[in-house]
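Asker: Give me a model of this one.
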Amino acid sequence: MKIGRSKWLAAIGVALLSVTAASGQTAEKGPWWPSPFGAQDQAGNSNYITPEKILTSLKLAKTGKIYELGHIYDAKMPAFGDRPYVLLTQPANEVTKADQEAVHTDYFTGFLGHMGTQFDGLGHMGRALKMPDGSYKAFFYNGYTEADLTGPKKGAGGVEKLGVEQIKPIITRGLLVDIAGYKGVATLDARYEVTLADVLGALKKEGLSEDSIQPGDAVLLNFGWAANWDNPSKYNDGHFWVGENKGSPGINHEVAKWMVSKKVSIVGADTCCVMMMPQPEGDAYNLHVDLLPYGVFLMENLDLRELAKDKAYEFLYLNLTERLRGATGSPVRPIAIR
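Answerer: Reported below is the predicted structural model:
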């Protein structure tokens, strides 16, 4: 008996997310845990990036051309909400003789892991589930709880589980899914919701089959939105309907669940949140929790224009996060090499 892809994905979604008051969940078993990598795992789908996967991915670099996929970090970049970014450079010491060194040092304060081109780790977002006694409790990747993450220190010094230092280096096969190109526009509309049909249509146009997506791949979606980077209000600074902010395009829940079924390591896009923002009225939950609890990382605020211009749909992808103990996100310099 055959069923349509939409019904199949919906069935997966129900199976993954349904929790009854009668069964509840335990530390050992829940609707998305234990992880296939073991009950203690904290590395998520970076586990799919094996030595063999890396060696195969390295063969995709044939010309040595490098693509910078991240934006430069500075105080003018779009910040979602009122997140601060302050960099102070201490002026060099006064010099009084030849060959004396002059030294600068930097001081930074701000949302280090959730500003600019950013990597969302598994501790960034979880989902509340209803417990048998009628109360609600937040669970993260592999069934870790808020108490597991923030502990008795309540987050001082970072999370105690699922910090970005647990992630394995991401050196893998990257795929560009050019949604804007598929739709024949330079930039998607601010309220455009990217569907699974769009993703599959773009892959087909690029000569890539759905079955060609392999565990551990990084899938990057181009909406053309990086063109608005220098205009924070239009790009989406989180202040909806203020100034030029009409929101930003992004994928829907069906696409996110499909990505989980493909066991990709990262889903990235050239918008603040990968999903459409603000979400459609009546949406029950943030799309991030379709991905992060299942071990799939997110990359936000990419710049994919040059890749799209060159029709570079398959490439070596490097995404090395900072080893910030206890951080839930990380700045990163993502690179594509053809």
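Asker: from here on, contacts and neighbour counts on C-alpha atoms
Answerer: Noted.
Asker: got the residue ranges for the helices in the stretch 1-150 of the chain?
Answerer: 5-17, 51-58, 146-150 (DSSP state H, counting those that start in this stretch).
Asker: R325 in helix, strand or coil?
Answerer: Three-state call for R325 (DSSP: H, G, I helix; E, B strand; the rest coil): coil.
Asker: Relative to T145, how far out is it?
Answerer: 18 Å (CA to CA, to the nearest Å).
Asker: ok, back up a step: comparing the helices of the stretch 1-150 of the chain, which comes out most buried?
Answerer: helix 146-150 (a mean of 18; mean count of other CA atoms under 10 Å).
Asker: Surely A327 and G113 touch.
Answerer: Yes - between A327 and G113 a contact is recorded at 7.1 Å, counting by CA atoms under 8 Å.
Asker: quick one on the thing from earlier: and R325 and T145? which has more neighbours close in?
Answerer: A count of neighbours by other CA atoms under 10 Å puts T145 above the other of R325 and T145, at 20 against 16.
Asker: and K311, that's in a helix?
Answerer: No - counting by three-state DSSP, K311 falls outside a helix, being coil.
Asker: and it, how many neighbours?
Answerer: For K311, the tally of surrounding residues (other CA under 10 Å) stands at 14.
Asker: next up, for comparison:
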Amino acid sequence: MPVTDQVGAPPTTADLLRFAAEDVTIHDLGRQLRIGMPQSPNHPAFWHALPRRHGDMVRHDGGSAANDIISMGTHVGTHIDAFAHVSQDCHLLDGSDAIQAGVGGRYTELGVHTIQPMVRRGVLLDLPAVLGLDGPAEGGFEFTPEHLDEAERRLPAPIRSGDVILVRSGWGVHFDSGAPYVGAQTGVPGVSEAGAHWLADRGVHAAGADTIAFECLRPGQGHATLPAHRVLLVERGVYIIEAMDLEGLAAADVREFLFVLSPLPIFGATGSPVRPLAVVGRG
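Answerer: The predicted structure follows:
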């Protein structure tokens, strides 16, 4: 649709809504927040309760209202990591002392409130397709630069600086099963340390995955080391998005899209739950 109509007037809100409804498909890449959903054991679990239910208090006209309370870690469910989330040798991305930066209980310089809303080109790197798999990659499988090279060759256009790159391992099919998704014994597939450098070398703005830790977790080792986090968050300045639902994009054979994400602006926090969207033009 043109930016202006035939007489030069800007389109109305109704015009824009009709255009959006008719000409794009929106893929929801976020997970529902549910009690008991799988998550990293390093973070407080999600909890939801109703402190007031309908009927607990009824107004004189018969009306009532219900309300909620939630508690959760900021790295539970689909979420984004701020640069304050990881340090190396007690230093953060900007070189500041990580311990001093947290004095007062807030990370004022690198907290999640500093992440601007993202409306960027998104790209899906489908690693099971590269490996010739009908299902997910095996637990503990490491995605190397060679795997990422082959996935990039299958894109409509090469990765560009500023893109958001989503790495599909296929592991998301285990999400509803709970413990198998966490992969404590089996390990979890993910990007290697060299693969993280591969992404950063292309100037990507953010990198996401369908697992809770983005990178390769070896069987039985849990989160003992997280080299991709160190590379992306501490050394190279690339945001990480985790626990994404990428199965719909893969099933629709979508590799390129408009990526939309906005974190909650929680002042000084190390991360935020998010609901990322992939917007795809029809045809």
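Asker: hmm, back to that, for the helices of the stretch 1-150 of the first structure, could you give me TSV that also reports distance to K130 of the first structure?
Answerer: Shown next, in TSV, are the helices of the stretch 1-150 of the first structure (distance: least, CA to CA, whole Å):
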stretch	distance to K130 of the first structure
helix 5-17	11
helix 51-58	39
helix 146-150	15
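Asker: for those, which one sits closest to D270 of the first structure?
Answerer: Each of the helices of the stretch 1-150 of the first structure has some distance to D270 of the first structure by CA to CA; the shortest is helix 51-58, at 22.9 Å.
Asker: what packs against the closest one?
Answerer: Packing partners of helix 51-58 of the first structure (3 or more CA pairs under 8 Å, 6 or more residues apart in numbering; DSSP states H and E): strand 170-178, strand 314-319.
Asker: Pick the most buried one from those.
Answerer: strand 170-178 (a mean of 26).
Asker: Name all residues that make contact with the residue nearest the centre of the first structure.
Answerer: Most central in the first structure under CA atoms, centre = their mean is L298, positioned 1.0 Å from the mean C-alpha point. L298 of the first structure makes contacts with F119, D120, G121, I266, V267, G268, V274, L291, L292, as judged by CA atoms under 8 Å, 6 or more residues apart in numbering.
Asker: Which residue in the second structure aligns with it?
Answerer: With the correspondence set by TM-score structural alignment, L298 of the first structure lines up against I240 in the second structure.
Asker: again, but for I251 of the first structure
Answerer: Using TM-score structural alignment, I251 of the first structure lines up with V191 in the second structure.
Asker: so that match sits right up against F143, yeah?
Answerer: Yes - contact status for V191 of the second structure versus F143: in contact at 4.7 Å, counting by CA under 8 Å.
Asker: Give me the common contacts of those two.
Answerer: Counting by CA under 8 Å, 6+ apart, the contacts common to V191 of the second structure and F143 are C216.
Asker: any chance you could map the helices in the stretch 201-338 of the first structure?
Answerer: Going by DSSP H, counting those that start in this stretch, the stretch 201-338 of the first structure shows helices at 232-235, 253-262, 305-309.
Asker: Give me whichever of those helices is most buried.
Answerer: Stretch with highest mean neighbour count among the helices of the stretch 201-338 of the first structure: helix 232-235 (a mean of 23; mean count of other CA under 10 Å).
Asker: against the second structure, where does it fall?
Answerer: Using TM-score structural alignment, helix 232-235 of the first structure pairs with 178-181 in the second structure.
Asker: Would you mark the buried spots in stretch 273-283 of the second structure?
Answerer: P273, V274, R275, P276, L277, A278, V279, V280 (16 or more other CA atoms under 10 Å).
Asker: Aligned counterpart of the third one in the first structure, please.
Answerer: This means R275 of the second structure. Match for R275 of the second structure (TM-score structural alignment): R333.
Asker: List the contacts of its match.
Answerer: R333 of the first structure is in contact with E68, L69, G70, T117, N319, L320, counting by CA under 8 Å, 6+ apart.
Asker: repeat that for 6 Å
Answerer: When the contact criterion is CA atoms under 6 Å, 6 or more residues apart in numbering, the partners of R333 of the first structure are G70.
Asker: just to revisit the earlier point, so A327 and G113 of the first structure - more neighbours on which side?
Answerer: For A327 of the first structure versus G113, neighbours defined as other CA under 10 Å are more numerous around A327 (27 against 22).
Asker: Verify the stated contact: the more buried one with K161.
Answerer: No - the criterion here is CA atoms under 6 Å, and A327 of the first structure misses it with K161 at 9.6 Å.
Asker: how close does the aligned partner of L217 of the second structure in the first structure get to E306 of the first structure?
Answerer: Residue correspondence to the first structure (TM-score structural alignment): L217 of the second structure is matched to M277. Per CA to CA, M277 of the first structure is found 24 Å from E306 of the first structure.
Asker: now the strands for the stretch 1-150 of the second structure?
Answerer: Along the stretch 1-150 of the second structure, counting by DSSP state E, counting those that start in this stretch, strands occupy 24-28, 47-52, 67-71, 79-81, 118-126, 142-143.
Asker: Just name the most buried of the ones you listed.
Answerer: Counting by mean count of other CA under 10 Å, strand 79-81 has the highest mean neighbour count of the strands of the stretch 1-150 of the second structure, with a mean of 28.
Asker: Report the mean distance between that strand and its aligned residues in the first structure.
Answerer: Once fitted to the first structure, strand 79-81 of the second structure is off its aligned match by 0.7 Å on average (mean CA distance after the TM-score superposition for the first structure).
Asker: helices and strands around that strand, which ones?
Answerer: Applying 3 or more CA pairs under 6 Å, 6 or more residues apart in numbering; DSSP states H and E, we find strand 79-81 of the second structure packed against strand 239-242, strand 271-273.
Asker: so can I have CSV of the helices and strands packed on helix 51-58 of the first structure showing distance to R83 of the first structure?
Answerer: Output for those, formatted as CSV (distance: least, CA to CA, whole Å):
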stretch, distance to R83 of the first structure
strand 170-178, 27
strand 314-319, 24
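Asker: out of those, which comes closest to K97 of the first structure?
Answerer: Per CA to CA, nearest to K97 of the first structure of these: strand 314-319, 44.2 Å.
Asker: Where in the second structure does the closest one fall?
Answerer: Using TM-score structural alignment, strand 314-319 of the first structure pairs with 256-261 in the second structure.
Asker: mean deviation of that stretch from the first structure?
Answerer: Mean for stretch 256-261 of the second structure is 0.4 Å (mean CA distance after the TM-score superposition for the first structure).
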